[in-house]
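S.K.: only geometry, no sequence info:
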């Protein structure tokens, strides 16, 4: 089985990818990071069959609808969440199962943070994805979205902490950079729900937190009841339109050699090799500007920020670094030539060597 834990630094949200037999599910995807998730799916050769939200989030917008539009994946969410049933492809209840390849996740209802919280447990009970019901040494708040401290205490104690001691617990959020816990750890060390705490202790603690509401709550909750579908004419971020590009999981946009040849007239081609390489036997692309990577930071003013830039090197490694540097420097239309000049030559595309075109 393939497992990846992904992170959104803006909302401190963890997204989880599980794959088997060429199929995958994503748990708690984030709207803005859908391109990242699509890139990973492509690189791992996985077909997304479903997105699973642990609850209707109040601090970020789900990527479920956006992924459905791109992949045809079904949207799965708690039946108790009261989301738009025209958009939810699978309304989930306690005891349901979601399959991917030869593996399954079982659904456990764990309300209390919100009325529609779910925990997803892997078939061998070695992993569980707890959303905000149980965080690492903590838990989600209980003061809005039909929350209830009594209900949350019961959910965690009966549905999560009854799993095997070595079951790994993966939450929807962590604000300290901690990635995973276990049932045994949380049963013993969770200061709110572990040890000898009873429901009175827990309710007394939760009812006196007095936390401010999440900053994005008024935006996120309505959007998530629509499964992340933009309201009305709200724009959806899309792939750059100036050329056919592929986003790699590294965060770098790439352009294939033939596509660059077709769009060469409207882009700035920046070759970041050293001067001797520019005229060696591999050659360079006609019209390319030589700006060695070691000089790029000091020569940015030679490039037009309003026009797309394609970085080129021998293999695509140095130019990937150049692409990242350009993006950080304010260039909004940047791509790396996939495979560099080696791939360009392997496809028998024209080059210039020592001033002569071949």
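M.R.: Perfect, I can see it now. Note that the coordinates shown come from a computational prediction; the quantities given were computed from them, not determined experimentally. Residues are numbered from 1 along each chain as shown.
S.K.: switch to C-alpha atoms for all contacts and neighbour counts from now on
M.R.: Fine.
S.K.: would you list every one of the strands in the stretch 51-200 of the chain?
M.R.: Assigned by DSSP state E, counting those that start in this stretch, the strands in the stretch 51-200 of the chain fall at 74-78, 90-92, 97-100, 103-109, 118-122, 127-131, 168-171, 181-182.
S.K.: Looking at the ones you listed, which is nearest to residue 59?
M.R.: strand 127-131 (12.7 Å; CA to CA).
S.K.: Name the residues that touch that closest one?
M.R.: Contacts of strand 127-131 with the rest of the structure, by CA atoms under 8 Å, 6 or more residues apart in numbering, involve 54-55, 117-122, 160, 167-173.
S.K.: Check stretch 59-68 too.
M.R.: 11, 28-34, 51-53, 73-75, 87, 214-217, 220-221, 223-224, 227-229.
S.K.: Type out the PyMOL command that picks the buried ones from those.
M.R.: Only the buried members of those enter the following PyMOL selection, criterion being 16 or more other CA atoms under 10 Å:
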select buried, resi 28+29+30+31+32+33+34+51+52+53+73+74+75+87+220+221+223+224+227+228+229
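S.K.: Could you tell me which of the contacts of stretch 59-68 belong to strands?
M.R.: Helix and strand membership here follows DSSP state E; of those, those in strands are 51-52, 74-75.
S.K.: tell me which of the residues you listed is nearest to residue 356?
M.R.: Distances from residue 356 to these, taken as CA to CA, are shortest for residue 51 (53.5 Å).
S.K.: does the closest residue to that closest one other than its chain neighbours sit in a helix, a strand or a coil?
M.R.: Sequence neighbours aside, residue 26 is the residue nearest to residue 51 in space, at 4.8 Å (criterion: CA to CA, 6 or more residues apart in numbering). Classification of residue 26 into helix, strand or coil gives strand, according to DSSP: H, G, I helix; E, B strand; the rest coil.
S.K.: picking up where we left off before, so for residue 294, which of the strands of the stretch 51-200 of the chain sits nearest?
M.R.: strand 168-171 (42.1 Å).
S.K.: In addition, the following structure is provided for comparison:
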């Protein structure tokens, strides 16, 4: 069985695709985004997968790839087209290559036109293809920079993508309207640039008259992506919180384990966001905790002490997870949630004040 997730970066409207083998738990990511590496790593960990490869469909001009950063954090390897001109990859791909992950594999199809190094990744059973910026949903990638060539792109789509089974699902690298997936038959029939009876000269004329502005991040993104996403200096690497061994969840919350909190209570401020009756109720509360019910937290966040990091706690961990977002919005950076809340704390026989045996 295939593990499949479609992820989205709202800043660049980029789709990142996670594919995994459910038997071996090996996985790969297609078109990761630098700023989303923490999110992607969290999802991979929560699903129990091992990231073997990051793949880029081309050298992007609108965002920096997360390939290098994920390699540092998870030990994954980097692959992209040999025609991309990028340095620092572990594998430079040629047309027809296969990238294996467990019992599954992707086939590499060279589909130049948007850039000279564009490739499409086709799943082993030809049920899915990841087209990058070659063909978009009812559109196509632009061809006016980075060795773009409208004739090459037209031929790539017609000969390499439209040759796939008509029910093959097509997943692009971007969409700016919220569309998520198409199919070969849909694009062959309805794509206004490349489908139906549109000829090569029709397409070339269309693309040469788009008059689009250059991508905003092109001057930053292209040089970085030619290094597979490695920043030009250490300041470009996002810092990880150092005050505790925190875990970042796919839901976007930093968490700290109960055993660490018990051993370091004097080094943090524990914030209990339950109601007063719960704070003094059967579960009790953690020694030294400050009570601020969740409904009052936004108004009182500015009054909280800032001398130590804050660990938020509630009954089961859901309200306190929301509390961390409220605190971060209020400008408090060193904040974490206690997963499982007081239920877990008591189940692990950790000390409390009040409560019942």
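M.R.: Everything's here; your move. Keep in mind that what you see is a predicted model, and the values were worked out from it rather than measured.
S.K.: tm score of chain vs chain?
M.R.: Remark: TM-score between the superposed chains equals 0.96 [TM-score structural alignment, normalised by the length of the second structure]; 354 aligned residues with a CA RMSD of 1.4 Å.
S.K.: rewinding a little: do you know how far the equivalent of the residue nearest to residue 51 of the first structure over in the second structure is from residue 268 of the second structure?
M.R.: Residue correspondence, TM-score structural alignment: residue 26 of the first structure in this structure matches residue 29 in the second structure. The span separating residue 29 of the second structure from residue 268 of the second structure equals 37 Å under the rule CA to CA, to the nearest Å.
S.K.: So for these two, which sits in the more crowded spot?
M.R.: Neighbours per residue, other CA atoms under 10 Å: of residue 29 of the second structure and residue 268, the larger number sits with residue 29, 25 against 20.
S.K.: any idea how far the more buried one is from residue 15 of the second structure?
M.R.: In this structure, residue 29 of the second structure and residue 15 of the second structure are separated by 11 Å, where distance is defined by CA to CA.
S.K.: do the same with residue 290 of the second structure
M.R.: From residue 290 of the second structure across to residue 15 of the second structure, the span is 42 Å (CA to CA).
S.K.: more crowded one of the two?
M.R.: A direct count of neighbours by other CA under 10 Å for residue 290 of the second structure and residue 15 places residue 15 higher, at 22 against 16.
S.K.: would you say residue 261 of the first structure is within a helix?
M.R.: Yes. Assigned with three-state DSSP, residue 261 of the first structure falls within a helix.
S.K.: so how many other residues sit close to the residue lying closest to residue 169 of the second structure once chain neighbours are set aside?
M.R.: By the measure of CA to CA, 6+ apart, the closest residue to residue 169 of the second structure outside its immediate chain neighbours is residue 183, 4.2 Å from it. As a burial measure, the neighbour count of residue 183 of the second structure was computed by other CA under 10 Å and equals 21.
S.K.: again, but for the one 4 residues further on
M.R.: When counting by other CA under 10 Å, one arrives at 24 neighbours for residue 187 of the second structure.
S.K.: do you know which of the strands of the stretch 51-200 of the first structure lies nearest residue 321 of the first structure?
M.R.: strand 168-171 (32.6 Å).
S.K.: residues contacting the alignment partner in the first structure of residue 195 of the second structure?
M.R.: Mapped onto the first structure by TM-score structural alignment, residue 195 of the second structure lines up with residue 194. Taking CA under 8 Å, 6+ apart as the definition of contact, the neighbours of residue 194 of the first structure are 186-188.
S.K.: how about JSON lines for these, with distance to residue 243 of the first structure added?
M.R.: As requested, those are arranged in JSON lines below (distance: CA to CA, whole Å):
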{"residue": "186", "distance to residue 243 of the first structure": "50"}
{"residue": "187", "distance to residue 243 of the first structure": "53"}
{"residue": "188", "distance to residue 243 of the first structure": "55"}
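S.K.: any idea which of those residues is the one closest to residue 323 of the first structure?
M.R.: The shortest distance between residue 323 of the first structure and any of the contacts of residue 194 of the first structure, using CA to CA, involves residue 186 and amounts to 43.3 Å.
S.K.: Please name the residues that touch the closest one.
M.R.: Listed by CA under 8 Å, 6+ apart, the contact partners of residue 186 of the first structure are 136-137, 161, 193-194.
S.K.: export those residues to TSV and tack on distance to residue 277 of the first structure?
M.R.: Compiled in TSV, the contacts of residue 186 of the first structure are given as follows (distance: CA to CA, whole Å):
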residue	distance to residue 277 of the first structure
136	52
137	55
161	61
193	63
194	63
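S.K.: ok, those residues vs residue 313 of the first structure, which is closest?
M.R.: Of all these, residue 136 has the smallest distance to residue 313 of the first structure: 44.6 Å, by CA to CA.
S.K.: quick revisit: nearest to residue 305 of the first structure among the contacts of residue 186 of the first structure?
M.R.: Sorting these by how near they are to residue 305 of the first structure, with CA to CA, puts residue 136 at the top with 44.2 Å.
S.K.: Let me know the secondary structure of residue 328 of the second structure.
M.R.: Judged by three-state DSSP, the three-state class of residue 328 of the second structure is helix.
S.K.: Pull out the buried positions in the helix or strand containing residue 342 of the first structure.
M.R.: The secondary structure element spanning residue 342 of the first structure is helix 340-346 (assigned by DSSP states H and E). Applying a neighbour-count criterion of 16+ other CA under 10 Å, the buried positions in helix 340-346 of the first structure are 340-341, 343-345.
S.K.: how about the helices in the second structure?
M.R.: Using DSSP state H, the helices of the second structure run over 37-46, 67-74, 150-156, 184-190, 200-207, 218-225, 258-263, 276-279, 294-300, 318-329, 341-347.
S.K.: what's the second one aligned against in the first structure?
M.R.: Following TM-score structural alignment, the aligned partner range for helix 67-74 of the second structure in the first structure is 64-71.
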